[in-house]
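1. show me the folded form of this:
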Amino acid sequence: MTVTDRTRYERRLGWWLSAPAVILMLAVTAYPMLNAVYLSLFSYRLTDPGGRRFVGLSNYGVVLSDPLWWEDVVTTAIITVITVSAELVIGFAFAMVMHRITIGRRTVRTSILVPYGVITVVSAFAWRYAFALDSGFVDNWLHLGTFDWFGNRWSAIAVICLSEIWKTTPFISLLLLAGLAQVPETLHEVASVDGATFWQRLFKVTIPNMKPAIMVALLFRTLDAWRIFDNVFVTTAGAQGTETLSFLTYRQSVTRVALGIGSAVSVLLFLSVVLIAFVFVKGFRTDLGSVRGDTR
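-> Predicted coordinates for the structure are as follows:
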């Protein structure tokens, strides 16, 4: 299969358009990233600067051999899978509504996108108080008496996931809405004439032509969910087995001022993000030219 000149041009154009943002991001983040790698090679506590000594890759061995790291990996993975899966389904439904509705379109779109405009910390505090043991109103609504949502691992994770889903579903719906706008309406009309049902048109026409948009939405949201910190910090502070990888980095670097171990955790977190991005890109193998049919 040969790639057309148009596809090659679009690939080059994509690199040129993204180059300024990439250069700017590297200019801002290159030094902190390199400094984190450097500090991860030392046994270094901020309270004992004179005791810093080179230990090579020992810090990475300490982190990877600690069960706490793997427990946090599992917790982060659970939150990521639950939130991203739910957000994809709900976000796609919202995108369909925003795309098809004709009466009150602006009002509906604004209402759906409102949660994404709320600062994450503010949203987390609101959900924390809603499910609080002493001041929460959710227990009264559900007639649960005085259920301690944050006193149990799974109920606490459920609250965190609900908060994330409420806050970031509009982000995915916005990306999917852009993908829906790229699906030619003529394809739906032809499928309808051929007698295709709504679900057949959805899975045979709409979703295949939205593959690039779906990949972008899943990639961005998965990477964001994998680095979840502020929601956990506000709601549970990592208690009851809800500590995530980002929170572990914070606890080691800021709370325990163990910069060597904390830097090693942050580097491993960064590498896991790169790995996830690589798997997504290679797994989807999305090419706009092939979707459009520009191959020969």
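
2. could you use CA atoms for every contact and neighbour count after this?
-> Will do.

3. what about Arg53, helix or strand, and which?
-> Secondary structure from DSSP states H and E places Arg53 in strand 48-54.

4. and for Ala264?
-> In this structure, Ala264 sits in helix 259-284 according to DSSP H and E.

5. spell out, range by range, the strands that occur in the stretch 151-296 of the chain.
-> Along the stretch 151-296 of the chain, no stretch is classed among the strands by DSSP state E, counting those that start in this stretch.

6. returning to what we had before: ok and the helix holding Ala264 relative to strand 48-54, angle-wise?
-> In terms of direction (axes from the mean of the first three to the mean of the last three C-alpha atoms, to 10 degrees), helix 259-284 departs from strand 48-54 by 50 degrees.

7. and for comparison, fold this next one:
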Amino acid sequence: MMARTRLAWAYLAPLLITLALVAAWPLLRTIAFSLTDANLSDLSQWQFVGLANYAYLLSDPQWWRAVGNTLLFTLLSVGLETILGLVIALTINAHMPGRGLVRAAILIPWAIPTVVSAKMWAWMLHDLYGVVNVLLMNLGLIDRPWAWLADPTLSMAAVVLVDVWKATPFMALLILAALQVLPLDIYEAARVDGIGPVKSFFHITLPLIRPALLIAVIFRSLDALRVFDVIYVLTGNNENTATMSVYARQQLVDFQDVGFGSTAATCLFVIIALITTAVITLGRVHVSASGNDR
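-> Below you'll find the model as predicted:
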């Protein structure tokens, strides 16, 4: 038994060392910087300020607005992506002609780099010559061009729609993988008992794919909570859409305040960790060796 334990640790050692180098060390260094007044112009000159940066951050209304923007973006984007991904996965899972072609086609948005797709949508949503405004005006849905990325009432909706277009295929493929391993005999028994497709979905399909669905939601929520690229490319430092990552980047790069920027980054990490823990706890998902949901 001891030999197997030592062998297991020997196999895990390279992974643990890699994680310590690429994850633990940068995180600890960021936390250390958050307790100082370090400046990007000269990182060797700094003074310990304790929790002063955290006190100022918690009193900054711009930070709390960034927190609200991040949570709103996460709620809207992940919610829409889950619903659309479930619909797409159920459609592809059905026996239909051209299913393989459709499965490959939905990967296109996910395969395009985020910066490229965000820039593409920035041109399409341009208020003067964007194709979206032209199409909507030709259809008679609007009577004048809309400033999708500049209007405070439209900018958040615009970035959410771009993210939904980009990330829905990811959700669809994860849900599809769960659907394809479901036992078919359960559905055959349900049909014999006269249970319709709608009732089968809510009482059979949804409970069986719930662990995989929750894991997909957690993965997408982690991405959405730390979103930076799509929002920064589309709207820059616009306070109507600026997230916690955009706020931290502005402090670190634009203002060159490494200490305060590290404080924002540390708080971002803590918020993501707490939300992820809460989702896992409330979802009661326990991944064991047998893969059972307990």
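
8. list the helices and strands the strand holding Arg53 of the first structure packs on?
-> With contacts taken as 3 or more C-alpha pairs under 8 Å, 6 or more residues apart in numbering; DSSP states H and E, strand 48-54 of the first structure sits against strand 42-45.

9. what range in the second structure matches the strand it packs on?
-> Aligned using TM-score structural alignment, strand 42-45 of the first structure spans residues 36-39 in the second structure.

10. which residue in the second structure lines up with Pro32 of the first structure?
-> Per TM-score structural alignment, the equivalent position to Pro32 of the first structure in the second structure is Pro26.

11. the aligned residue in the first structure for Gly79 of the second structure in helix, strand or coil?
-> Under the alignment by TM-score structural alignment, Gly79 of the second structure pairs with Ser85 in the first structure. Here Ser85 of the first structure is recorded as helix under DSSP: H, G, I helix; E, B strand; the rest coil.

12. around Ser85 of the first structure, how many other residues sit close by?
-> Applying other C-alpha atoms under 10 Å, we find 15 residues neighbouring Ser85 of the first structure.

13. and it, how far from Leu269 of the first structure?
-> 22 Å (C-alpha to C-alpha, to the nearest Å).

14. on that earlier part again, whichever helix or strand comes after the strand holding Arg53 of the first structure vs the second structure, mean deviation?
-> For strand 48-54 of the first structure, the succeeding helix or strand toward the C-terminus, using DSSP H and E, is helix 58-65. When the second structure is superposed, helix 58-65 of the first structure averages 0.9 Å from its matched positions, counting by mean C-alpha distance after the TM-score superposition for the first structure.

15. packing partners of helix 58-65 of the first structure?
-> Applying 3+ C-alpha pairs under 8 Å, 6+ apart, we find helix 58-65 of the first structure packed against helix 259-284.

16. kindly recompute the last result at 10 Å.
-> Applying 3 or more C-alpha pairs under 10 Å, 6 or more residues apart in numbering; DSSP states H and E, we find helix 58-65 of the first structure packed against strand 42-45, helix 67-100, helix 259-284.

17. average gap between the shortest one and the second structure?
-> So that's strand 42-45 of the first structure. Averaged out, strand 42-45 of the first structure is 1.4 Å away (mean C-alpha distance after the TM-score superposition for the first structure).

18. aligned to His95 of the second structure, what sits in the first structure?
-> Matched across to the first structure, His95 of the second structure falls on Ile101, judged by TM-score structural alignment.

19. residue contacts, its match?
-> Counting by C-alpha atoms under 10 Å, 6 or more residues apart in numbering, Ile101 of the first structure touches Val108, Arg109.

20. please report how far the match of Pro32 of the first structure lies from Leu174 of the second structure.
-> 30 Å.

21. over to Val287 of the second structure?
-> For Val287 of the second structure relative to Leu174 of the second structure (C-alpha to C-alpha), the value is 16 Å.

22. more neighbours: which of those two?
-> Taking other C-alpha under 10 Å, Val287 of the second structure and Leu174 do not tie; Leu174 has more neighbours (18 against 11).

23. what about the nearest residue to that one once chain neighbours are set aside, how many residues close to it?
-> Sequence neighbours aside, Ala216 is the residue nearest to Leu174 of the second structure in space, at 6.5 Å (criterion: C-alpha to C-alpha, 6 or more residues apart in numbering). Neighbour count for Ala216 of the second structure, taken as other C-alpha under 10 Å: 20.

24. so what's Leu288 of the first structure up against?
-> Here Leu288 of the first structure is in contact with Thr7, Glu10, Arg11, Asn209, Lys211, Pro212, Asp294 (criterion: C-alpha under 10 Å, 6+ apart).

25. which SSE is the first one in?
-> When elements are assigned from DSSP H and E, Thr7 of the first structure belongs to helix 5-39.
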